[in-house]
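Colleague: okay, predicted coordinates and the sequence, questions at the end:
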Amino acid sequence: MTVTIKPCTVDEIERNPHFPALAREYASEAAIHGLPAPVEKLAAYRLIEASGCFQGYGAFLDDDELIGFVALLLPVIPHYGVAIAVSESFFVAAAHRKSGAGIKLLRAAERQARQAGSPGLLVSAPYGGRLARVLPHLGYRETNRVFFKEMADA
């Protein structure tokens, strides 16, 4: 079985027959207590894509089964005045995590970040998760921690 990484539009990801199951698995694994359940706002992704600040990549098994994805945002951050690449969503199905798909997706995101002129790539990882343990071995360093406080009255 071969894993292939391909640039994908939002529509290509959405139309893939394997996307609904992958999105459900991602939503259950990436949920943050106190935030609403993840629901893909594909129209918002399309707007960002139309602005030129989005690039998606899909990981495909045997060229058609979507097993992972990375959504890369490339906005110009006012604080720095340059495009900073950020992996907004990054996921590989648990059954395929030893396939190399995650590293291949990450490398595709890094190439896109370089091409966009970004000085680096920001990748968030669930606290204590496997990705947080792997990233330092791939040249990433922890720079910040994100804290969350639930607004009970919101």
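Modeller: Ah, there it is. Residues are numbered from 1 along each chain as shown.
Colleague: going forward, measure contacts between C-alpha atoms and count neighbours the same way
Modeller: Noted.
Colleague: kindly list the longest helix within the protein.
Modeller: Counting residues, the longest helix in the chain under DSSP state H turns out to be helix 101-115.
Colleague: which elements pack onto whatever helix or strand comes next after that helix?
Modeller: Following helix 101-115 in sequence order, the next helix or strand is strand 121-123 (DSSP states H and E). Under the contact definition 3 or more C-alpha pairs under 8 Å, 6 or more residues apart in numbering; DSSP states H and E, strand 121-123 sits against strand 85-92, helix 101-115.
Colleague: in the last one, what counts as buried?
Modeller: Of the residues in helix 101-115, those with enough neighbours to count as buried (16 or more other C-alpha atoms under 10 Å) are Ala101, Gly102, Ile103, Lys104, Leu105, Leu106, Ala108, Ala109, Glu110, Gln112, Ala113.
Colleague: can you lay out those as a markdown table showing distance to Ser124?
Modeller: Formatted as a markdown table, the buried residues of helix 101-115 follow (distance: C-alpha to C-alpha, whole Å):
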| residue | distance to Ser124 |
| --- | --- |
| Ala101 | 17 |
| Gly102 | 14 |
| Ile103 | 15 |
| Lys104 | 17 |
| Leu105 | 14 |
| Leu106 | 12 |
| Ala108 | 16 |
| Ala109 | 13 |
| Glu110 | 14 |
| Gln112 | 17 |
| Ala113 | 15 |
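Colleague: let's bring in a second model and compare:
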Amino acid sequence: MSTAIRSCRVADIEQAPTIDALVAEYVEEAGVPEMGPANPQWEQYRQLEAAGHLHCFGAWDDETLVGMCFVLISSVPHFGVPFASLETFFVTKSHRAGGIGLRLLRTAEGLARHYGLKHVMATAPAESALSVVLPRRGYRESNRVYLRVLDDE
């Protein structure tokens, strides 16, 4: 079977039998240890979806979820520019060959175009597979994300 990209609801991702394994692999590769273990906030995702700000795509190998992309539609208040942000973008290592990740990325970009957006932002862990793919697709590094864990100073 070939892997297909499908627009789906948050519930489809949340209820996929492989979601726990997919999230575990995502965290292993792209997690932020200081934030603790993965704890997807499904209700928050559903609220964003209901408000029209979040769109989901799944990569499905038959009925097995092997990748996901959550696209958040927002704006930068300082510039007044709407944009699409890849809030979550991940494909299992076992399904990356064959271009499924690029197809998933193109699908997210197509959604942005559908809404008339000119900008797509994505974050990627330093030196990850995604950090190699994005520049090849025309993305440029525009900012760096820094994290500080606040203690009881």
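Modeller: Done, it's in. Since this is a predicted model, take the numbers as computed values, not measurements.
Colleague: which elements pack onto the longest helix of the first structure?
Modeller: strand 3-8, strand 54-61, strand 65-73, strand 85-92, strand 121-123.
Colleague: how does it look with 7 Å?
Modeller: Packing partners of helix 101-115 of the first structure (3 or more C-alpha pairs under 7 Å, 6 or more residues apart in numbering; DSSP states H and E): strand 3-8, strand 54-61, strand 65-73.
Colleague: would JSON lines of these with distance to Val146 of the first structure be doable?
Modeller: Listed next are those as JSON lines, based on distance: least, C-alpha to C-alpha, whole Å:
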{"stretch": "strand 3-8", "distance to Val146 of the first structure": "29"}
{"stretch": "strand 54-61", "distance to Val146 of the first structure": "23"}
{"stretch": "strand 65-73", "distance to Val146 of the first structure": "18"}
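Colleague: quick one: closest of those to Pro126 of the first structure.
Modeller: Among these, strand 65-73 comes nearest to Pro126 of the first structure, with 15.0 Å by C-alpha to C-alpha.
Colleague: which SSE is immediately downstream of the closest one?
Modeller: strand 76-77.
Colleague: equivalent range in the second structure for the longest helix of the first structure?
Modeller: Using TM-score structural alignment, helix 101-115 of the first structure lines up with residues 100-114 of the second structure.
Colleague: now do that stretch: everything it contacts.
Modeller: Ile5, Val71, Ala84, Val91 (C-alpha atoms under 7 Å, 6 or more residues apart in numbering).
Colleague: at 8 Å what do you get?
Modeller: 3, 5, 57-59, 67-69, 71, 83-84, 86, 90-91, 118-120 (C-alpha atoms under 8 Å, 6 or more residues apart in numbering).
Colleague: hmm, which of those are the buried ones?
Modeller: 3, 5, 57-59, 67-69, 71, 83-84, 86, 90-91, 120.
Colleague: and stretch 7-16 of the second structure, what's buried?
Modeller: Neighbour counts using 16+ other C-alpha under 10 Å place Ser7, Arg9, Val10, Ile13 of stretch 7-16 of the second structure among the buried residues.
Colleague: and those as TSV, adding distance to Arg96 of the second structure?
Modeller: Converted to TSV, those look like this (distance: C-alpha to C-alpha, whole Å):
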residue	distance to Arg96 of the second structure
Ser7	19
Arg9	23
Val10	22
Ile13	19
